[in-house]
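Asks: Structure for this input, please:
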Amino acid sequence: MIEIERFKENEIGTWGRLYFGDFTCYTFEPVGADEVRSGLDRRVPAGGYNMRWHNSPRFKRRLPHIYNKQVPQARYILIHSGNLPEHTEGCILLGFNYDARGVWNSRAALDEFMARLRAMYKDDLSPVTLEIINNF
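Replies: Purely as a prediction, here's the structure:
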């Protein structure tokens, strides 16, 4: 299981910590309120999510895609690299550092997270669950 514990929100976004075994990094998501509909650049509700691989034409790589009964696959919530609010588009950004503007060292954090996912789950992410917890 992967866990994201959200710990801070303000007028530009939502910060959290991602835990996956002994791997930890920071997350950055859009500002609230939680939203299940597409195209609104808002964070998803806290709760449990399934994961699958998605071949992203935009990022030109395979990325983790989260969904559940409330948040349909068609919303395309991905875990990807980026730093600032304008990079989220409703998705979850990873970084090894954070400040009041977003997360940093994002590509390195995503690459390490992806390497660990691929090593454990190869081509099938269906056994993986993601739990998002609000702690603010």
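Asks: Every contact and neighbour count from this point should use C-alpha atoms.
Replies: Noted.
Asks: how much space between residue 72 and residue 103?
Replies: Distance from residue 72 to residue 103, counting by Cα to Cα, to the nearest Å: 26 Å.
Asks: I have a second one here; can you model it like the first so I can compare?
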Amino acid sequence: MKSVLQVLRKQQGKNSTLSEIYLNNQFICYGLEDIPRPKKIAGSTSIPVGIYPLGFNKDGGMNGNYYDRFPKLHRGMIEIKSIPGFSYVYIHIGNTHKETAGCLLVGTGYLLEKEDYRLVQSVTAYKKLYGMLVEMMEKGEVFIEVTSEGVTQ
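Replies: Just a heads-up that it's a prediction; the model follows:
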């Protein structure tokens, strides 16, 4: 069974990109990334538009921190794999573009503050999305599709 997580970019702030996230066409939460850049700046560039497989990464300090924080839920960091020129790109908790490190943050809502987007209730959104993704990933392949509607590339 193949499932698709859709990241539809909707708005761009000065340093942030806001998206809506759908799982098999059902709205789940909002997403936040850095802005797109013509030339990648490590830890400060959004994920390129495209379709990528998701997988578990069970290495590194972030994995240990999430396991300690969510021992009954955590099975490994959900990594967005096979992004040309990118590595260790995760879906994780955070509120502002300063916390993305080039990854995708999730939240139940958002605010616009000082020309940038900020997510709210990131832990709530993460736990909901993570649980759904783990269940689907255990049954088969899951892909993420990143598209831009309201954001220039």
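Asks: Can you pull the TM-score for these?
Replies: The TM-score (TM-score structural alignment, normalised by the length of the first structure) is 0.85; 131 aligned residues with a Cα RMSD of 2.0 Å.
Asks: Please tell me I have it right and residue 63 of the first structure contacts residue 51.
Replies: No. Residue 63 of the first structure lies out of contact with residue 51 (Cα atoms under 8 Å); the separation is 9.9 Å.
Asks: So between residue 72 and residue 103 of the first structure, which is more surrounded?
Replies: Legend: neighbour count by other Cα atoms under 10 Å for residue 72 of the first structure and residue 103, higher for residue 103 (24 against 14).
Asks: these two touch, right, residue 20 of the second structure and residue 10?
Replies: Yes. With contact defined as Cα under 8 Å, residue 20 of the second structure reaches residue 10; the gap is 7.0 Å.
Asks: who's more crowded, those two?
Replies: Looking at residue 20 of the second structure and residue 10 with other Cα under 10 Å, you find the greater number of neighbours at residue 20, namely 19 against 16.
Asks: For the aligned partner of that one in the first structure, list the residues it contacts.
Replies: Alignment note (TM-score structural alignment): residue 20 of the second structure maps to residue 17 of the first structure. Residue 17 of the first structure makes contacts with 3, 4, 5, 6, 7, 24, 25, 26, 27, as judged by Cα atoms under 8 Å, 6 or more residues apart in numbering.
Asks: Please report how far the third one lies from residue 46 of the first structure.
Replies: Spatial separation of residue 5 of the first structure from residue 46 of the first structure under the definition Cα to Cα is 9 Å.
Asks: cool, and the first one?
Replies: Shown here: residue 3 of the first structure relative to residue 46 of the first structure, a distance of 11 Å by Cα to Cα.
Asks: what about the counterpart of residue 108 of the first structure in the second structure, neighbour count?
Replies: Superposed on the second structure with TM-score structural alignment, residue 108 of the first structure falls opposite residue 124. Burial of residue 124 of the second structure is recorded as 14 neighbouring residues (other Cα under 10 Å).
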